[in-house]
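Asks: Turn this into a structure:
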Amino acid sequence: MKITVRYFASIREAIGAGQEPVQTTAATLGALRDELIARGGAHATSLARGRAVRMALNQTLSEESALLADGAEVAFFPPVTGG
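Replies: Model (predicted):
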């Protein structure tokens, strides 16, 4: 399936792109994250397991178990604090 992956804040800076189309066989957000980590380089460093990374599916904060569908928009971003 084809999805759009968007990157924000420090993840965007590390990867060097705000978004990209991705062809994937991943069924869940967690599986997609693992596919992107397997690319190596900035993807592996920015999305690595053990790093705090939030995910959204179609603009809704989601857990790694959320199911992907063709045409979905996925966003990865670091936790945000503010006051």
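Asks: Going by C-alpha atoms from here, please, whenever you check contacts or count neighbours.
Replies: OK.
Asks: does Ser46 belong to a helix or a strand, and which?
Replies: helix 41-47 (DSSP states H and E).
Asks: Next, the second sequence, to be compared with the first:
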Amino acid sequence: MSSATCTVVTVRFFGSLREAAGRGDVNLEVDDASISGVRARLAGLLCADGLRALSGQGVRVCVNQTIVRGDVGLRTGDEVAFLPPVTGG
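Replies: Next comes the predicted model:
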């Protein structure tokens, strides 16, 4: 991919998602500058267990430290974080 036509974002994984992904963070070039574009790129990088964990119920996505819902647009330099479900009491 050419960085001239791609958006470069940092993706971070926290808690149990970090373990499932096998890494804490990764810099990604994405053609589709959106959360779905990030997920599509991750499909080529993560194992099946990691992908399942990211799609699990209760997983939250943050862009630049703000929880987002749905498929939001991204810009170069954005941070996308995947947060595991909150548990406990």
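Asks: what's the TM-score for these two chains?
Replies: Once the chains are overlaid, their TM-score stands at 0.80 when taken by TM-score structural alignment, normalised by the length of the first structure; 81 aligned residues with a C-alpha RMSD of 1.8 Å.
Asks: So what touches the helix holding Ser46 of the first structure?
Replies: Outside helix 41-47 of the first structure, the residues that touch it by C-alpha atoms under 8 Å, 6 or more residues apart in numbering are 11, 14-15, 33, 36-38, 53.
Asks: residue ranges of the helices in the second structure, please?
Replies: 16-21, 35-43, 48-54 (DSSP state H).
Asks: can you map out the strands along the second structure?
Replies: Ranges of strands in the second structure, per DSSP state E, are 7-13, 25-30, 60-63, 66-68, 79-83.
Asks: got the ones you listed as TSV, with distance to Ala48 of the second structure columns?
Replies: Below are the strands of the second structure laid out as TSV (distance: least, C-alpha to C-alpha, whole Å):
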stretch	distance to Ala48 of the second structure
strand 7-13	16
strand 25-30	17
strand 60-63	19
strand 66-68	24
strand 79-83	16
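Asks: would you turn those strands into CSV with mean neighbour count and distance to Leu54 of the second structure?
Replies: CSV is the format used below for the strands of the second structure (neighbours: other C-alpha atoms under 10 Å; distance: least, C-alpha to C-alpha, whole Å):
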stretch, mean neighbour count, distance to Leu54 of the second structure
strand 7-13, 20, 9
strand 25-30, 18, 13
strand 60-63, 19, 9
strand 66-68, 13, 15
strand 79-83, 21, 7
